[in-house]
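Trainee: The amino acid sequence is not available; the structure is as follows:
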């Protein structure tokens, strides 16, 4: 609750600063944004048309964009709890049983995530601050707002189909999450191996659906913000960010529970494996980051390079420092700190790296959303305030679910293997 209160205070302070202390600053930022946008888009902007539309006041626009940014981040991380658990089932993995309840609790945000996503998508229509492709007339030839490139995507990017996809993605994730949770609790009550085998079948089906919907959700929720730009690697890139953040969240929660005396069966071997996951998938995220960046840089095609031009030098260099910090905190730091075996078994090192990864990938999503929406009018006080409100709410739901069942799945057939796990 204190986290939520701190977030509300920061949000109020940020709005006040934007309203009363940012008059000249906002004007300067607006000029910088116009300059940056012109430099970044160049020939691309000249070719496809599209009229300007009036946007909301900067403070309101920042709130709407930040609500979307944080909800996409926390919803994606929440889904990883189910994904991780499903992978353990289909792999017949035994080591992770002692952290199984943490993964189940991590997915508690999916239902509110769907509700918030629908509400914030509705807020977009106040002044079309999030998705340029929703501006009236933008797909109608002859209209002042007409954009030929966006009109060419109308079969996929139209409001009814977009909302249907959103509900289907999250509806499937919620259904399979609830199904696996129900089977897990029934196993606790009744014992036997029947629930375990049913969970394997459910997990296999879920992973097939998730493999498709996770990439498509990245196109819808993130990439369509920069509607003229596209990358065939973007779905994997967003998933990698969600995945390593989810593992970091599980690791941090496991350590905190262990230190509070609630998870006595958690041993150094479990921490070592979680540390290896964070280490390995930080490298995997970097591989995708570099592959996407290198190919776009090497080809140097205006319709592709505009994305990185905005983040590296556009808007008067507003995002340049964050671009490089993103790589440092999400790759260099975990790579160097977790390189040794001992580091992966020390709680203090894993706590520091987990927190750094969560902050780093929240910043990664910030970098995905802000240049395409706020241009040069971005900030951090409002954004961090909303992030703290989401974090506090997320923790309330997660801890509530943790308290609803034993932290040890007592009748899981691989519990003994997990208890005696060593690395």
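Mentor: Thanks, I have it. If you're wondering where the values come from, they're calculated on a predicted model, not measured in any experiment.
Trainee: CA only for contacts and neighbour counts going forward, please
Mentor: OK.
Trainee: isn't residue 239 right up against residue 212?
Mentor: No - look at residue 239 against residue 212 with C-alpha atoms under 8 Å: they stay out of range, at 11.1 Å.
Trainee: Same drill for the two, tell me which one is more crowded.
Mentor: With neighbours defined as other C-alpha atoms under 10 Å, residue 239 and residue 212 compare such that residue 239 has more, 20 against 12.
Trainee: what about that one, which SS state?
Mentor: At residue 239 the chain is in helix, as set by DSSP: H, G, I helix; E, B strand; the rest coil.
Trainee: The one helix or strand residue 6 maps to packs against which elements?
Mentor: Element membership of residue 6 [criterion: DSSP states H and E] is helix 2-16. When contacts are defined as 3 or more C-alpha pairs under 8 Å, 6 or more residues apart in numbering; DSSP states H and E, helix 2-16 sits against helix 381-402.
Trainee: also this one, for the comparison:
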């Protein structure tokens, strides 16, 4: 078949750069508003109350604490999109699926974000780690200090800065290394054909899935669970994975639909869209199942050190709307809209659901991260919007640039004909 390439033209680049520039302007505007609004004084009063209730912490909150929080939310969210793109490709090879052969280049391109995600994660931790992670303060481990925390001190074998950074390097190092191996074989297959490269990709994909099965949980413990250092949940790794996976599926589906509408990947039919829609539909239910399972276990056990996590979010006038709103956006809306067969085949419904799910999951990570850092000082404004737009622009630029460097359809994939004639 004729090679089909994505044209990452100057006009599209200009739009993405404009998105990023607008994000920078909004971020600066948001910071100026925070500085001159006197919000820091109000935050300080609330912080003193939080300090008394939790046995230590920041003496006050500043505008940059809000910035670090927003940066960390986007680090975690967009890292998830990158690694789930690779996981989706690996899943197709490990299961020897044929239907997705014609669209695999889209999720494959997501993996190109991983090195940038790793650098951003490291920089934000080094600059704002003390704000984001309470356990990084040395006084918590000094028994002679009145702010000593026996619970956090008991976790020091795992929660300490050197080991945290080592784990971060391992996560991103291995994820990106596996991405490069799979990507290399994928491009070589385009040139050489045959099944040698395919079998190598099956092997690499299987190894990656096993590694990701572990690190998807441990990275969740590190990057989000440890923010609420006293709290723990045995289902948290699964919950974070479910959030990442449905976000990634929504992003992949949205990209496929938009590319198809713009005349690319012409082999994609309503059958492929139907399968992608089923993925988004099924894993929005899976996310809700994990959400409810975690909540129910903690609710009926009614142990104070477990229930505090949900009480902080349910009893807050600010956070409680997000608590229930994420359920509507991430479960009820996609469930009701994508319930019928036809809705999964119409691009208008797919685009609408995918955008809503991605916004809903961003808000889900916002709710997972913000209360543990800013307590009652959380807010959504220009700082959060601007930061997210900057990250989105960076992610789109990297992914689309990667997408333009290889044919959109892997022409020598041994199961390409199965994908072309796919029918459900």
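Mentor: Received, thanks. Keep in mind that what you see is a predicted model, and the values were worked out from it rather than measured.
Trainee: Overlay them and tell me the TM-score.
Mentor: The TM-score (TM-score structural alignment, normalised by the length of the first structure) is 0.93; 407 aligned residues with a C-alpha RMSD of 1.5 Å.
Trainee: Any chance you could list what contacts the helix holding residue 6 of the first structure?
Mentor: 59, 381-393 (C-alpha atoms under 8 Å, 6 or more residues apart in numbering).
Trainee: By neighbours, which of these wins?
Mentor: For the contacts of helix 2-16 of the first structure, the largest number of neighbours (other C-alpha under 10 Å) sits with residue 382, at 27 neighbours.
Trainee: just checking, that one touches residue 63?
Mentor: Yes - counting by C-alpha under 8 Å, residue 382 of the first structure touches residue 63, with 6.9 Å between them.
Trainee: Confirm that residue 412 of the first structure sits in a helix.
Mentor: No - Residue 412 of the first structure sits outside any helix when classified using three-state DSSP, being coil.
Trainee: Tell me who's in contact with it.
Mentor: By C-alpha under 8 Å, 6+ apart, the residues touching residue 412 of the first structure are 97, 187, 188, 191, 193, 196.
Trainee: how big is the angle separating the helix or strand harbouring residue 81 of the second structure from helix 382-403?
Mentor: Using DSSP H and E, residue 81 of the second structure sits in helix 63-94. In terms of direction (axes from the mean of the first three to the mean of the last three C-alpha atoms, to 10 degrees), helix 63-94 of the second structure departs from helix 382-403 by 30 degrees.
Trainee: Distance from helix 63-94 of the second structure to the middle of the chain?
Mentor: Mean-position distance between helix 63-94 of the second structure and its chain equals 3 Å (C-alpha atoms, centre = their mean, to the nearest Å).
Trainee: What of stretch 186-193 of the second structure?
Mentor: On the basis of C-alpha atoms, centre = their mean, stretch 186-193 of the second structure sits 30 Å off its chain's mean C-alpha point.
Trainee: which outside residues touch it?
Mentor: For stretch 186-193 of the second structure, contacts defined as C-alpha under 8 Å, 6+ apart pick out 197, 198, 201, 406, 410, 411, 412, 413.
Trainee: The first structure: matching residues for that stretch?
Mentor: Under TM-score structural alignment, the match for stretch 186-193 of the second structure in the first structure covers residues 184-191.
Trainee: Now do the buried residues in the matching stretch.
Mentor: Applying a neighbour-count criterion of 16 or more other C-alpha atoms under 10 Å, one finds 184, 185, 187, 188, 191 buried in stretch 184-191 of the first structure.
Trainee: Which of the three states applies to the aligned partner of residue 155 of the first structure in the second structure?
Mentor: Under the alignment (TM-score structural alignment), residue 155 of the first structure maps onto residue 157 of the second structure. Here residue 157 of the second structure is recorded as coil under three-state DSSP.
Trainee: Residue 157 of the second structure and residue 164 of the second structure, how far apart?
Mentor: To residue 164 of the second structure, residue 157 of the second structure is 10 Å away according to C-alpha to C-alpha, to the nearest Å.
Trainee: out of these two, which sits in the busier spot?
Mentor: Neighbour count, other C-alpha under 10 Å: between residue 157 of the second structure and residue 164, residue 164 has more, with 15 against 8.
Trainee: and the more buried one, what element?
Mentor: Residue 164 of the second structure belongs to helix 161-192, assigned by DSSP H and E.
Trainee: next SSE after that helix?
Mentor: According to DSSP H and E, the helix or strand after helix 161-192 of the second structure is helix 196-223.
Trainee: Check the mean deviation of that following helix from the first structure.
Mentor: Compared with the first structure after fitting, helix 196-223 of the second structure deviates on average by 0.5 Å (mean C-alpha distance after the TM-score superposition for the first structure).
Trainee: how about residue 103 of the second structure, what's its partner in the first structure?
Mentor: Aligned counterpart of residue 103 of the second structure in the first structure: residue 99 (TM-score structural alignment).
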